[in-house]
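Chemist: sequence and predicted structure below; questions after.
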Amino acid sequence: MHDQNHRLLTSNRILRQAEAVARMGAWELDIEADQMKWSEGTQAVFESSRTGGGTLKASMKGYEPADRREIEERCEKAIESGTPFDIETDLLLGEGKRKRVRLAAERVEADGMHPARLVGVVQDVTESYRARMALHHAAEHDSLTGLYNRFAFDRTLQQRLSEANGTGEEVAVLLIDLDGFKDVNDVVGHIVGDIILKEVGEHIAKATPEGGFAARWGGDEFAVVLPPQTGSKQARAIGKQLLEQLRYQSDISGHLIEMGATAGLAIGTSGTSVKELVRRADTALYHGKKRDPGKVHVYEAGLEQGNVARQYALNEVRTAIREDRIFPAYQPVVELRTGRLVGFEALMRITSRMGRRITATEVFPALIDPFLSREVSTCMIEQVANEFVALKRSEPALEFVSINASEADLLASGFAAQLMAQMREKRIDLSRITLEVTETMLLVDNAQAVRRVLTELRDNGVSIALDDFGTGYSSLSHLRDFPIDKVKIDGSFIQAMANDQHASKIVRALIGMASSMGLSVIAEGVETATQSRLLQQMGCELGQGFLFGHAEDLGQLTLGRYGDGERRSLSSAAA
């Protein structure tokens, strides 16, 4: 008896220690008497000195009201059928305190000494529950703004679309992109940029109507699923309100920061996938950013035409680079008075897989892509360098070859060194190379970097030509601020001047101004002998256009395209 009592005492102590460590306790319900008994561990969980909880119904009072009926039903079912249960709920304590507890129980049948009982355990799982909730929150929320993340957005949008498929309702999605945020990071740094993004997230959360769902899409883009049954007109109004909330102006460290946002709106119907709906909203946003930022732009099927053209251009140029189908075609630049060929402009051409020649205009969207434009420039510079000797041999009087630069070229580190190294490797005098730039390239944020590149090239002998001269907003300041040697008057003025006195006066003024500054003038787009004569009368020296020849590849040029007979025809055309 003594040994048994000792073992029992030891077991009870171990049980109490286990209960304390696991933050759990045991309980039992005498089914017939409807009376509860609690262990010390249960008392600790409930923070109560009572050894019992009274009746089953009375013991329910401590649990979350929304869960009480379910717990009671689980207990009744376990009593009647012996079905065990395991459930989590909130335990409500005094002064607003609550715990998360796990409750499990099963029926034990009566024996000769004890009545039928419902026995179970209650465990304080508050810490593990909070850890799980934190992990769940982290998995679905953006750590910076506190909004839902892209994963949660996709899941919620899929759920809304699935519900819409059953009811026929429309689902509206807004994609929002901040305007001018890149300038914020460049001027005041990413730390301040993150603070602003956090504020933006708060504004979007407040402005999202009840039933909506806001998420950070990535970077400075946000996405909002609007409430069910939101029509197009109402969706635009909500989007407008959101954009008004995101107008930002502040003086940070002496810098005036101004920022806004543009939105793309798409509305899905039965059968629309998440990917397709988001793509439509993104298409509307992309076109809106380019054409009219700061507003809500609704997706229309017509927007796809531009998108399809862009994808065609990107794919065509990518495959042409990979398959070595890009080549330079050389259009002549002639002396207007004599028709003498003095130079070529190297224009990018692509031979399609079907053998058709594709011009730069047809794939223009790809040529403004910063990555592809650099790859195209690299191909063109390399081929011009390789073909220069053959060009010179075909045209001994050749004075220069022009190569077009892209904005990405001028902003890329090492572009000037790369161009000069390739020419020197082929022993080409850099004074025979002209680099053509457009006015839009001189309007980039980092104009100082562009000026450094152009100055480095010019100091080493490369001539700099300003293309499309006269079409920009600040041509005169460009001539003052950048190292320009030549100007190329845009062809639209040349083709209009015979019938438009204003165009004629503009051309005359541009020629006079450039000449007075010691700059060479090349008239582009010369297509008729009348245009050539008018340009000569105005004092223009050089011309380029279909009147003097189309762009030809090296093979055609070396066949004598500009032999003596051709020169005579150019001379007569110039006259």
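Modeler: Structure's in. What do you need?
Chemist: going forward, measure contacts between C-alpha atoms and count neighbours the same way
Modeler: Will do.
Chemist: next, residue 518: secondary structure please.
Modeler: State at residue 518, reduced to three classes by DSSP: H, G, I helix; E, B strand; the rest coil: coil.
Chemist: now for it, how many residues are close by?
Modeler: Residue 518 has 11 neighbours, counted by other CA atoms under 10 Å.
Chemist: cool, residue 356 as well?
Modeler: 9.
Chemist: same check, this time on the one 3 residues further on
Modeler: Residue 359 is flanked by 14 other residues according to other CA under 10 Å.
Chemist: what helix or strand is the closest residue to it other than its chain neighbours on?
Modeler: Once flanking residues are discounted, residue 359 sits nearest to residue 349: 5.1 Å by CA to CA, 6 or more residues apart in numbering. In this structure, residue 349 sits in strand 341-351 according to DSSP states H and E.
Chemist: so what does the first helix or strand past that strand going along the chain touch, helix or strand wise?
Modeler: Next helix or strand after strand 341-351 toward the C-terminus (DSSP H and E): strand 357-359. Contact here means 3 or more CA pairs under 8 Å, 6 or more residues apart in numbering; DSSP states H and E; on that basis strand 357-359 packs against strand 341-351.
Chemist: same for the strand it packs on, what does it pack against?
Modeler: helix 303-322, strand 326-335, strand 357-359, strand 400-404.
Chemist: buried residues in that strand?
Modeler: 341, 342, 343, 344, 345, 346, 347, 348, 349, 350, 351 (16 or more other CA atoms under 10 Å).
Chemist: ok, and what's touching it?
Modeler: Contacts of strand 341-351 from elsewhere in the structure, counted by CA atoms under 8 Å, 6 or more residues apart in numbering, are 317, 320, 325-335, 357-360, 380, 384, 397-404, 551, 567.
Chemist: before we go on, here's another structure to hold up against the first:
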Amino acid sequence: MSERGDDAASVLADLDEALGIAQLGLWTWAAGSQVMTWSPALYAISGQDPATFTPTIENTIAMVHPDERASALAKLQAAAEGESGGSDYRIVRPDGEVRHLWVKMNPVLEDGRIVAVRGVSADVTERRKTEARLAESEANYRHALELNPQVPWVADATGNILEVSPRWREWIGLNAEETAGLNWIDALHPDDYARTAESWTQSVKAGAPVDMRYRLKTKDGEYRWFRARGAPRRDDSGAIIRWYGAVEDIDEQVRMETALRETEERYRLAALATNDLIWDHDLVSNHIAWNETEGTRFGYATAELGDSGTWWLDQIHPSDRERVRDAIAAVSSNGAEQFVEEYRFRCADGSYADVYDRGYIQRDGDGRAVRLVGAMQDVTERKRATAALMDSQARLRWGATHDALTGIANRVRFQEVLAEAIAAVPEDRCVGLVQLDVDGFKQINDTLGHDAGDAVLRTLVRRIGELLRPGDTLARMGGDEFAIVLPSLGRPEGLEKVVERIQTLMREPFVFEGHTLDCRTTIGSSLSPHHGRTPEELLKSADIALASAKAAGRGQHVTFDPAMRVSLQHRNSMLNVARDALAYDWIVPHYQPKVVLADGRVAGFEALLRWRDSRGVFHGPGTLGAAFEDLELAAQLSDRMFDRCIADMRRWMDEGVDFGHVALNAAAAEFRRDDFAEGLIERLRAADIPTDKVQLEVTESVFLGRGAEYVERALRRLYDVGVRMALDDFGTGYASLRHLNQFPVDILKIDQSFVQGMAANSGEEVIVRSLVNLGQSLGIEVVAEGIEEEAQAEMLRRLGCHYGQGFFFAKAVPAEAVPGLIAARR
């Protein structure tokens, strides 16, 4: 390079360094294209790495804050049309930091034609922060002056008022001259005069600080409470020179104090009138305060009750203590609003009383439980009376019509109550019937045991019981199935409100032996006479609504609609077909090739479920749709497909057929089995098939909803042994990019809706190009689905997509046709 070239390079380097120090970035956009050039300083400002980031108009606009992106694009387009201008924008750096830029842009002309837009971007983040802090400081100072509730005053050494704030006149109606000296005392309430004058005189005489509360007559003739505080200023010899102080309006505070004293007195009297022992537990200090009692509670005088949570726990029966301790410990983590427990409490004489303890939880700003306030109720006699009743003849009737575990009505009593309610309902009212199942109940029993399941059922009964009206009936129909009869509802909307309250209450978890358990429910409901005039018709309608709610997803509520009968029949038909297909061995996998777009060679296959009916006609998986939502049937269909596909792969390997790989599809329901990954790995090991011969295809719905924790564990287990993961129908989900980061994904499959719309819609082509670029940026293979025409294949090749799949190459074929198809494509 020449000396002049060296000088120019040095000048450019100095310029780049100067721009970096000044936080000024230069850029140029070739108008109408994706091409952009950035100065080194702009990479530093935006936080991008020049080694890995190539600026384009698309990814540059993508850095602009979403709220300002449209405006930035419009300004840029305006510059390309000849306008100049400057604006402020926010950008979001890769690390998530938001920076403020001032951007100035001008069109670049050549031969009178605009060929580019050139701009300068200045990082003004710190300036904007400083401006915001200054504005906030000024506002704070202004409001502090405006809202100051105090009136300053100055008095001489003997206590005579010399100066007082103008606000004094606003309050009292006396000007400075009328207030001077001791004249301000004339505004005192007669009942406060002697006490205030004496206190003021003593403070002045002793030189002690002033702190007085008194009532002053305001200019509207009313008396208000004020607080006056002051302190003397002394000279070097200690002699008082001046008094300085302030008067504050505390009328509202005094009124609140008075109201609080009255409330506390009412509370004290109410506590004396009840047999409950009221407590206040500070969870931070573990201190417990008890209400003052006349006489004793549980044999203890107030002074004999311990003042700590430790003492209280020590008095609980050893068999109940751990459960209650766990319930207290869980208060902070489960978000509950109430603490409710029953336990046995040791009385002063050593005996134990049965206690129903209920408290309300107070939380701090971070949601941590800091305080519990409640009452212990002695229910010993009530329990004894109940036991005596159960020992009588009535116990036989109770046992025949009630559930032994929960104590509520059983199916027999439910039938009686429902029939009575329908027979007695007035013409202008209706009867509501609610059917509900506990979500995930079988899983709780299987993983934690029946004691945990029983605890869930008892908790459900207790919570729903708190919501029901007198006359409503909650019944256990069997297992985790419950029903509620709501007689004499005024309007159908009343049923919806009851269900909403139930669902809200059921969302609150609880702790059993250290485990946090859910008792959320799926609910179906019906109304008489709208959905049935007999108990049988109404119950059938509620059953159908419950089935529809389960089909829609756990935790749902569905009210019966006549159209549901048809939907249920269709669903049941699909389930029956799926059972028949399994029972009669009708499941036959077909294989659709995935080809290398560059030369049409077969890279691998996707296994697709087909079933052959008794006439030999093949059907697709859509005719079994409901079966894939059923945990048991989905698992059986998956197992059958996996077994058949693994057998086909083993046979091809034995015959020397190079089939590449086979992609197996897995539905969301299958991942709810905690051993899904282990089952597939064991199948491959038993057939001696390398794991790199298998891919697993999942849709984004697998990552959502219940059981997501099983999905991540299963995918990572399979990924660790070499099974590759493909995300199917990519681009149609709402959170695909997040899932690419969270789960081990090797392959993206572009949904066929985008591929088939490319030729007619440039927007679809942009989406496909973006998805291909995304895959290349992340090092992820991209497969385009649904290719049906040569033009689509050619367009995908041009966009850089490596693999394709669709009818243009081949339809799905049975296993025996795979070797011939591979040969033909080769």
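Modeler: On my side now, so go ahead. What you are looking at is a predicted structure, and each value in this text was computed from that prediction instead of being measured.
Chemist: before we move on, back to that, including distance to residue 457 of structure 1, could the helices and strands packed on strand 341-351 of structure 1 go into TSV?
Modeler: Output for those, formatted as TSV (distance: least, CA to CA, whole Å):
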stretch	distance to residue 457 of structure 1
helix 303-322	26
strand 326-335	21
strand 357-359	28
strand 400-404	13
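Chemist: so which of those is nearest residue 196 of structure 1?
Modeler: helix 303-322 (31.6 Å; CA to CA).
Chemist: buried residues of that closest one, list them for me.
Modeler: Quick answer for helix 303-322 of structure 1 (16+ other CA under 10 Å): 309, 310, 312, 313, 314, 316, 317, 318, 320, 321.
Chemist: and that helix against structure 2, how far off on average?
Modeler: Superposed on structure 2, helix 303-322 of structure 1 shows a mean distance to its aligned partners of 1.4 Å (mean CA distance after the TM-score superposition for structure 1).
Chemist: tell me which element residue 122 of structure 1 is part of?
Modeler: With DSSP H and E as the test, residue 122 of structure 1 turns up in strand 117-124.
Chemist: which helices and strands does that strand pack with?
Modeler: Packed next to strand 117-124 of structure 1, using 3+ CA pairs under 8 Å, 6+ apart, are strand 24-30, helix 40-46, strand 98-108.
Chemist: need those in a markdown table with mean neighbour count and distance to residue 488 of structure 1, can you?
Modeler: Below are those laid out as a markdown table (neighbours: other CA atoms under 10 Å; distance: least, CA to CA, whole Å):
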| stretch | mean neighbour count | distance to residue 488 of structure 1 |
| --- | --- | --- |
| strand 24-30 | 22 | 86 |
| helix 40-46 | 22 | 86 |
| strand 98-108 | 20 | 77 |
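Chemist: closest one to residue 557 of structure 1 among those?
Modeler: Per CA to CA, nearest to residue 557 of structure 1 of these: strand 98-108, 84.8 Å.
Chemist: so the closest one versus strand 24-30, what angle?
Modeler: 50 degrees (axes from the mean of the first three to the mean of the last three CA atoms, to 10 degrees).
Chemist: which part of structure 2 lines up with strand 98-108 of structure 1?
Modeler: Under TM-score structural alignment, strand 98-108 of structure 1 has no counterpart anywhere in structure 2.
Chemist: and stretch 472-480 of structure 1, by the same measure?
Modeler: Going by TM-score structural alignment, stretch 472-480 of structure 1 sits over residues 733-741 in structure 2.
Chemist: any buried residues in that stretch, and which?
Modeler: 736, 740.
Chemist: please apply the same query to stretch 550-559 of structure 2.
Modeler: Of the residues in stretch 550-559 of structure 2, those buried (16+ other CA under 10 Å) are 550, 554, 555, 556, 557, 558, 559.
Chemist: element containing residue 556 of structure 1, please.
Modeler: helix 554-557.
Chemist: got a list of contacts for the helix or strand that comes right after that helix?
Modeler: Later in the chain than helix 554-557 of structure 1, the nearest helix or strand by DSSP H and E is helix 564-574. Outside helix 564-574 of structure 1, the residues that touch it by CA under 8 Å, 6+ apart are 336, 337, 338, 339, 340, 341, 529, 532, 533, 547, 548.
Chemist: redo those residues as TSV? Include secondary structure and distance to residue 270 of structure 1.
Modeler: Compiled in TSV, these are given as follows (DSSP: H, G, I helix; E, B strand; the rest coil; distance: CA to CA, whole Å):
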residue	secondary structure	distance to residue 270 of structure 1
336	coil	65
337	coil	69
338	coil	70
339	coil	66
340	coil	67
341	strand	64
529	helix	62
532	helix	62
533	helix	65
547	coil	57
548	coil	59
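Chemist: what number of residues lie near residue 189 of structure 1?
Modeler: Residue 189 of structure 1 has 12 nearby residues by other CA under 10 Å.
Chemist: apologies, that question was intended for residue 259 of structure 2.
Modeler: Neighbours of residue 259 of structure 2 using other CA under 10 Å come to 12.
Chemist: in structure 1, what range does the one helix or strand it maps to match?
Modeler: If you go by DSSP H and E, residue 259 of structure 2 is part of helix 251-273. Aligned by TM-score structural alignment, helix 251-273 of structure 2 falls on no residue of structure 1.
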